[in-house]
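# Sequence unavailable; structure follows:
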């Protein structure tokens, strides 16, 4: 067999567009087999799939999504709507979803705002999306324009609360958060605080709208304890946030335990406490809430409410594929319970 070339130039002097048929011929398989191998659909032996993908790479083959749209009515594009990528848990979710999407032969289009979503809703067929995966997007399922768009029929929500009337995968954090607060309360330390994002500098009665804070407040109230809220200042750069947290601890003293909205906040709290000469866990117990791998790399390793995002993202993608295949199937809804992983930062014996 001749050596594969990435730059096939016919006599006309114009580069030749590599087709699926070219890939199939190069790999020595049928066109349907090559199509299944590249899309990740149907059964293809592992060795055959590897051979097809090597041929596609050798020929510099890329799927023509506009042509696919005209031929099949599908774009091969999945829109992923997520929060800001300067927050590490969002980056992790996008990575996991993109991995699942690409394995099935689709491409991901990342949407940063609801305006991006509206552009998708009003796009032509060739530039639209076959489905949407929405992570932590508040109130999207209640918006009139989205409710009346075809995309809602092919949308799966990933969230910490339910989306009645839609496909969703939910992460239930309540049990693990309550367990973490109970452990911190059992240490006998007088001050247990919650660190999150807020427009204010203190907790306002009835202002909790997120499961972690709601569960924290309920646990503290049952124990007859005051609610201490620490603002982690989302809009400041990292150095500014650490300085603001350090000032808080210098002016108010350090709580005996802190539950954090995210692992990233726990990281900032960790640094601010260390700057103030506080020891973890001897002086302050510390718990994050994501379960990102680097949390066990600290000294001491940090405890976390571990969101099972790999399983969550894989399930959400399976739900969306099933919905795209048949929009008439019953609602698909599943809840994963997040466990509390207790490490040295919660050890107060």
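Alright, I've got the coordinates. All values reported here derive from a predicted model rather than from experimental measurement.

# CA only for contacts and neighbour counts going forward, please
Noted.

# Go ahead and confirm residue 191 touches residue 253.
No: contact between residue 191 and residue 253 fails when scored by C-alpha atoms under 8 Å: they sit 9.9 Å apart.

# Mind checking which of the two has more residues around it?
Set residue 191 next to residue 253 and count neighbours by other C-alpha atoms under 10 Å: residue 191 wins out with 18 against 12.

# Mind jotting down where the strands sit in the stretch 201-349 of the chain?
Assigned by DSSP state E, counting those that start in this stretch, the stretch 201-349 of the chain shows strands spanning 228-231, 257-260, 285-288, 303-305, 333-337, 340-341.

# Go ahead and measure how far the longest one is from the middle of the chain.
A distance of 15 Å separates the centroid of the chain from that of strand 333-337, by C-alpha atoms, centre = their mean, to the nearest Å.

# Mind listing what's buried along it?
333, 334, 335, 336 (16 or more other C-alpha atoms under 10 Å).

# Could you do stretch 161-172 as well?
161, 162, 163, 166, 167, 168, 169, 170, 171, 172.

# Is the first one located within a helix, as I assumed?
No: assigned with DSSP: H, G, I helix; E, B strand; the rest coil, residue 161 falls outside any helix and is coil.

# Find the nearest non-adjacent residue to it, please.
Closest residue to residue 161 in three dimensions, ignoring its sequence neighbours and counting by C-alpha to C-alpha, 6 or more residues apart in numbering: residue 170, at 6.0 Å.

# also this one, for the comparison:
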């Protein structure tokens, strides 16, 4: 026999409180109630396994208790890490997260941005959406919702964003690979990806008077990169070094080089980007750009909370700086 759900009226009766007071305590962490009263309500709700009716709560409070997180896909370890880090932030505040994948490739892939609406969320954080995506989101929303952008590509028209500056640290990575006198330094990147990592690479190669060598993979998964890189090396030989768009690409490159009997960094030096945990388990420690993922997600949640509470607050914008961690894969002992 199915267990009957306890409703808020029954919960209030057990506590000897009004239904309105119990509802406010459960739905608003900032509601002005004594700590002991709040503790009693939360303890009784847990004991009776109370589950709020999301529709009723939305009608009563105008809030869903949910936050939407929009990102392109979960095919890379980095994106999965970002989603998990943001979920950790909002769950600690008593909100629920739901994830929407908007698909598509790089900024210039030519694919239309999907029409997505925020009816089921009190606020939205989007990660890595190109500027045209932000515009489409704003235009498609039938009910405006607070929106915070995060990632590498920031739109100056957006009100709130937490950006990461890839340009300077990417320049440093490419200059590091060129420093021993290497001439053939390649960029390993997904097809049509046009961001500051690519811009920095092209600028440094031009300043050094060297021809760029861009190896474009068919996708961002490790299997896509492995296949594309193996085909490229078979047709063109191998470069002296590679600056990889992300750590997943660098891990795939390590596999390809090992399959070919090539040594890292002796034959091919590598620098990745992201700083994911997986690289700690490679035989040769990977040089990489370590991104401030946890800080980015914490700030995005802080900005979103303020925007939900103060719709007319001034713009909130910050650009975070990643760090270049040099290890054995690029010749640093």
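Sure thing, it's come through. It should be emphasised that the depicted structure is a prediction, and the values quoted were computed from it without experimental measurement.

# After superposition, what's the TM-score here?
Scored by TM-score structural alignment, normalised by the length of structure 2, the superposition of the two chains gives a TM-score of 0.84; 322 aligned residues with a C-alpha RMSD of 3.3 Å.

# hang on, the earlier thing: to residue 155 of structure 1, which of the strands of the stretch 201-349 of structure 1 lies closest?
Smallest distance to residue 155 of structure 1 across the strands of the stretch 201-349 of structure 1 (C-alpha to C-alpha): 12.0 Å, for strand 333-337.

# Which stretch of structure 2 lines up against the closest one?
Under the alignment (TM-score structural alignment), strand 333-337 of structure 1 falls on residues 317-321 in structure 2.

# what lines up against residue 149 of structure 2 once you look at structure 1?
Per TM-score structural alignment, residue 149 of structure 2 is aligned with residue 157.

# give me the element that match is part of.
If you go by DSSP states H and E, residue 157 of structure 1 is part of strand 155-159.

# Mean deviation, that strand versus structure 2?
Aligned to structure 2 and superposed, strand 155-159 of structure 1 gives a mean residue distance of 0.7 Å (mean C-alpha distance after the TM-score superposition for structure 1).

# relative to strand 333-337, how tilted is the helix or strand following that strand?
Later in the chain than strand 155-159 of structure 1, the nearest helix or strand by DSSP H and E is strand 167-172. Interaxial angle, strand 167-172 of structure 1 versus strand 333-337 (axes from the mean of the first three to the mean of the last three C-alpha atoms, to 10 degrees): 20 degrees.

# quick one, what contacts the residue nearest to the spatial centre of structure 1?
Nearest to the mean C-alpha position of structure 1, counting by C-alpha atoms, centre = their mean, stands residue 93 at 2.2 Å. Contact analysis of residue 93 of structure 1 by C-alpha atoms under 8 Å, 6 or more residues apart in numbering lists 309, 313.

# corresponding residue for it in structure 2?
In structure 2, the residue paired with residue 93 of structure 1 is residue 82, using TM-score structural alignment.

# Can you tell me how far that match is from residue 277 of structure 2?
13 Å (C-alpha to C-alpha, to the nearest Å).

# Give the residues shared as contacts by those two.
Contact criterion C-alpha under 8 Å, 6+ apart; residues shared by residue 82 of structure 2 and residue 277: none found.

# about what we covered before: tell me the buried residues in the one helix or strand the residue nearest to the centre of structure 1 maps to?
Residue 93 of structure 1 is part of helix 88-103, with elements assigned from DSSP H and E. Using 16+ other C-alpha under 10 Å as the test for burial, helix 88-103 of structure 1 gives 89, 90, 92, 93, 94, 96, 97, 98, 99, 100, 101, 102.

# Can I get these in TSV including distance to residue 83 of structure 1?
Below are those laid out as TSV (distance: C-alpha to C-alpha, whole Å):
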residue	distance to residue 83 of structure 1
89	9
90	6
92	11
93	10
94	10
96	14
97	14
98	15
99	18
100	19
101	18
102	21
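
# What's the local residue count around the closest residue to residue 147 of structure 2 other than its chain neighbours?
Among residues not flanking residue 147 of structure 2 along the chain, residue 124 sits closest, at 4.7 Å (C-alpha to C-alpha, 6+ apart). Neighbourhood size, residue 124 of structure 2 [other C-alpha under 10 Å]: 25.
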